[in-house]
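Colleague: Sequence first, then the predicted structure:
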Amino acid sequence: MRIGVVTFPGSLDDGDAARAVRIAGGEAVRLWHGDADIHGVDAVVLPGGFSYGDALRCGAIARFAPVMETIIDAARGGLPVLGICNGFQILCEAHLLPGALTRNQHLHFRNRDQHLRIGATNTAWTNTFTEGEEILIPVKNGEGCFVADTHTLDELEAEGRVVARYTRGNPNGSQRDIAAITNAAGNVVGIMPHPEHAVEALTGPSLDGLGFFTSALRHLAGVAGGQLTGGATR
C-alpha cells in the first residue's frame, strides 16, 4: 500500500513519517506541497513542523497549497488522511475536522513523552488499538490546545469521535483533554502528539506509535478485500 507524505516549506517530521510508513510495511511516497498530483496514493500523512513558517496562524497558508486542494477532495471521497501536529492544524483550517488548535494555555512550548488513552478504534488509523488502551508517544507543540464550542465538543463525545485523550497531565490545556479526533466517516484523523516518533526501540519512548500506521495498512487491505467500509473495522 502506498502512503503519501506531504512536504511543505517548514515541515520537520516528513522524513520521520515516511520512515514510520516503511517500518509498518507500507511504501512511502513523497508528495510536494506545490504539486496538485498525489500520484495515486492510497492514504496521506500531513506531517508535523511549521508549514510556511506558521505565518498568519498554524496551517492557515498550507490549507491553500495545491496539494491540499486535491487531498481535501479525496478525503471527502474517503481517502484516509492522518494529520500530525501541524498536520492536525492544517486539517482544522481545511475544515476536514472541527475546532481549532490555539496557543498552549501556559504559553510555553511543551516537549515530553506523553501518555494517551485511546478512545475511537473504528477509524482508518486506529483499528489495531483497543478502546481504553494507554499508549506513550512524544508531544512537542506550542499551539496544541484543542478548542471548540460546547455543541461541537458534545457532538464529538456523543458520536465517539474523540480518538485519544491526554492522561497523567494535559500538556497544553486542550478542552476535555482531547489529543486526537476523527471525522464522522473515520477516514480523517488529527492528532497533536507524534506517533511517528514512537516506532523504534532505539529512538522512541515506546513502539506505541506504530499502531497508527499499521492500522492504515490494515484498513487499506480490508478495503481492497471488501471487508471494511467507512473507516470502520468489521
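Modeller: Nice, I can see it. Numbering: from 1, shown residues only.
Colleague: from here on, contacts and neighbour counts on C-alpha atoms
Modeller: Will do.
Colleague: For the longest helix along the chain, list every residue counted as buried.
Modeller: Taking DSSP state H as the criterion, the chain has its longest helix at helix 210-224. By 16 or more other CA atoms under 10 Å, the buried positions in helix 210-224 come out as 210, 211, 212, 213, 214, 215, 216, 217, 218, 219, 220, 222.
Colleague: adding another structure so you can compare the two:
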Amino acid sequence: MRFAVLVFPGSNCDIDCYKAVEEMGEQVDYVWHTATDLSAYDCILVPGGFSYGDYLRCGAISRFAPVMAEVAKAAEQGKYILGICNGFQILTEAGLLPGTLLRNVSLKFLCHDTVLRVENNENPFTKEYALGEEIVIPIAHGEGNYYCDEATLASLKANNQIVFSYGSNPNGSLSDIAGISNEQGNVVGMMPHPERAVNSLMGSTDGKKMFTSILNTWRDRHDAAVIR
C-alpha cells in the first residue's frame, strides 16, 4: 500500500504522519502542494499545521492548491483520504466533507490528550476499534469547533457519518463531534491527532488502529480484486 502525505507551506504535522506510516512498514512519500498527479497512491493523508499561515480562514487558501483537484479526483475514485486537524479544515473548505470548523469557544489554543468515543466502527479507518470504545488521542488546535446546519447534522446522523465524538467536549463542537466521514466513508476528517498516538513513547498507542484498519481494509479489497 502506498501513502501520500501532502505538504503545504506551513504544514507541521507532515513528519508525524510520515513516521506513523513508517511504523507500519508501508511505503510513504511527501507530496508537495503543487503536485498534479496522485494516481500512484492508495491513501492520502492531509496533515495538520497552519497551511498558508491560516490566512483568511483555516484551509481557505489550501483548497485552491493544485494538489486538491487530485485529492477530489481520488475521493471520487474511492481512494482513502484522512484529513487531520488543519487537514480536516482543508477538506471542509474543499467541499469534500460537510460543515466547517470555528474558533474554540474558549478562544484559546488547546493542546492536551482527550478521550474520544468511537461512533462508527464500520468505516475503513475504524474497523479495528469496538463500537463505543473510548480511546485517548491528543488535540492541538485553535479552530476545532465543528459546526453545520440542522439539515446537515441530521444527514450525518442518519448516514452514520459521525466517526468520533468527544468524551468531554473541549472546543464547543456541535453534538460533541470530533470526526466525520463523507457518505461513501472513504474520506474522513478529524481534529484530534491519531498520528501522535502510535507509539507507547508518545503516551498512547490508541491512534495506531486507524492506520492498521485502513491498511487491512486495503489489503482485503486488493486481494479480492486479484482473485477476481
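Modeller: The structure has been received and is ready for your questions. The shown structure was predicted, so the numbers you read here are calculated from the model rather than taken from an experiment.
Colleague: so what number do they get for TM-score?
Modeller: Aligned and superposed, the two chains score 0.96 in TM-score terms (TM-score structural alignment, normalised by the length of the second structure); 225 aligned residues with a CA RMSD of 1.0 Å.
Colleague: separation between residue 172 of the first structure and residue 130 of the first structure?
Modeller: 25 Å (CA to CA, to the nearest Å).
Colleague: Look at these two and report which has more neighbours.
Modeller: residue 172 (28 against 14; other CA atoms under 10 Å).
Colleague: Setting aside sequence neighbours, what's the nearest residue to the more buried one?
Modeller: Once flanking residues are discounted, residue 172 of the first structure sits nearest to residue 104: 4.6 Å by CA to CA, 6 or more residues apart in numbering.
Colleague: Now which residue in the second structure aligns to the one you found?
Modeller: Using TM-score structural alignment as the criterion, residue 104 of the first structure maps onto residue 104 of the second structure.
Colleague: three-state assignment of its match?
Modeller: coil (DSSP: H, G, I helix; E, B strand; the rest coil).
Colleague: residue contacts, it?
Modeller: Taking CA atoms under 8 Å, 6 or more residues apart in numbering, we find residue 104 of the second structure in contact with 142, 143, 144, 145, 170, 171, 172.
Colleague: What's the separation between it and residue 174 of the second structure?
Modeller: For residue 104 of the second structure relative to residue 174 of the second structure (CA to CA), the value is 11 Å.
Colleague: Now the common contact residues for the two.
Modeller: residue 145.
Colleague: Spit out the contact partners of residue 135 of the first structure.
Modeller: 115, 116, 117, 118, 208, 209.
Colleague: Just give the number of residues close to the last one.
Modeller: Spelled out, that is residue 209 of the first structure. 23.
Colleague: Go ahead and confirm it touches residue 193.
Modeller: No - the pair residue 209 of the first structure / residue 193 is not scored as a contact, 9.6 Å apart, by CA atoms under 8 Å.
Colleague: Name the residues contacting each of the two.
Modeller: Common neighbours of residue 209 of the first structure and residue 193 (CA under 8 Å, 6+ apart) are residue 137.
Colleague: So which residues of the second structure form strands?
Modeller: For the second structure, strands defined by DSSP state E occupy the ranges 2-7, 27-32, 43-46, 80-84, 100-102, 110-118, 134-141, 145-147, 162-166, 177-181, 187-190.
Colleague: Deepest-packed of those, please.
Modeller: strand 187-190 (a mean of 28; mean count of other CA atoms under 10 Å).
Colleague: Need the residues that contact that one.
Modeller: 75, 80-85, 87-89, 91, 96-97, 125, 164, 178-182.
Colleague: One more: stretch 141-153 of the first structure?
Modeller: 58, 85, 98-105, 107-111, 172-175, 178-179, 192.
Colleague: any idea how far residue 209 of the second structure is from residue 171 of the second structure?
Modeller: Taking CA to CA, one finds residue 209 of the second structure at 25 Å from residue 171 of the second structure.
Colleague: now residue 163 of the second structure
Modeller: 17 Å.
Colleague: can you check residue 153 of the second structure too?
Modeller: In terms of CA to CA, residue 153 of the second structure sits 17 Å off from residue 171 of the second structure.
Colleague: returning to that earlier point: between which two of the contacts of residue 135 of the first structure is the distance greatest?
Modeller: Largest separation among the contacts of residue 135 of the first structure by CA to CA: 117 and 209, giving 12.5 Å.
Colleague: is it true that residue 182 of the second structure touches residue 95?
Modeller: No - the criterion here is CA under 8 Å, and residue 182 of the second structure misses it with residue 95 at 10.0 Å.
Colleague: Find the residue at the geometric middle of the second structure.
Modeller: Against the mean C-alpha coordinate of the second structure, by CA atoms, centre = their mean, the closest residue is residue 83 at 2.9 Å.
Colleague: before we move on, back to that, where in the second structure does the longest helix of the first structure align, residue-wise?
Modeller: Going by TM-score structural alignment: helix 210-224 of the first structure matches residues 208-222.
Colleague: Superposed on the first structure, what's the mean shift for that stretch?
Modeller: On superposition with the first structure, the mean distance recorded for stretch 208-222 of the second structure (mean CA distance after the TM-score superposition for the first structure) is 0.9 Å.
Colleague: In this structure residue 62 of the first structure contacts residue 72, no?
Modeller: No - counting by CA under 8 Å, residue 62 of the first structure sits too far from residue 72 to count as a contact (11.9 Å).
Colleague: Specify which residue of the two has the higher count of neighbours.
Modeller: A side-by-side neighbour count of residue 62 of the first structure and residue 72, using other CA under 10 Å, places residue 62 first with 27 against 19.
Colleague: how about that one, what's its match in the second structure?
Modeller: Under TM-score structural alignment, residue 62 of the first structure pairs with residue 62 in the second structure.
Colleague: What's the local residue count around the closest residue to residue 210 of the first structure other than its chain neighbours?
Modeller: Excluding the flanking residues, the one nearest residue 210 of the first structure by CA to CA, 6+ apart is residue 199, at 4.9 Å. By the criterion of other CA under 10 Å, residue 199 of the first structure has 26 neighbours.
Colleague: No more questions from me, cheers.
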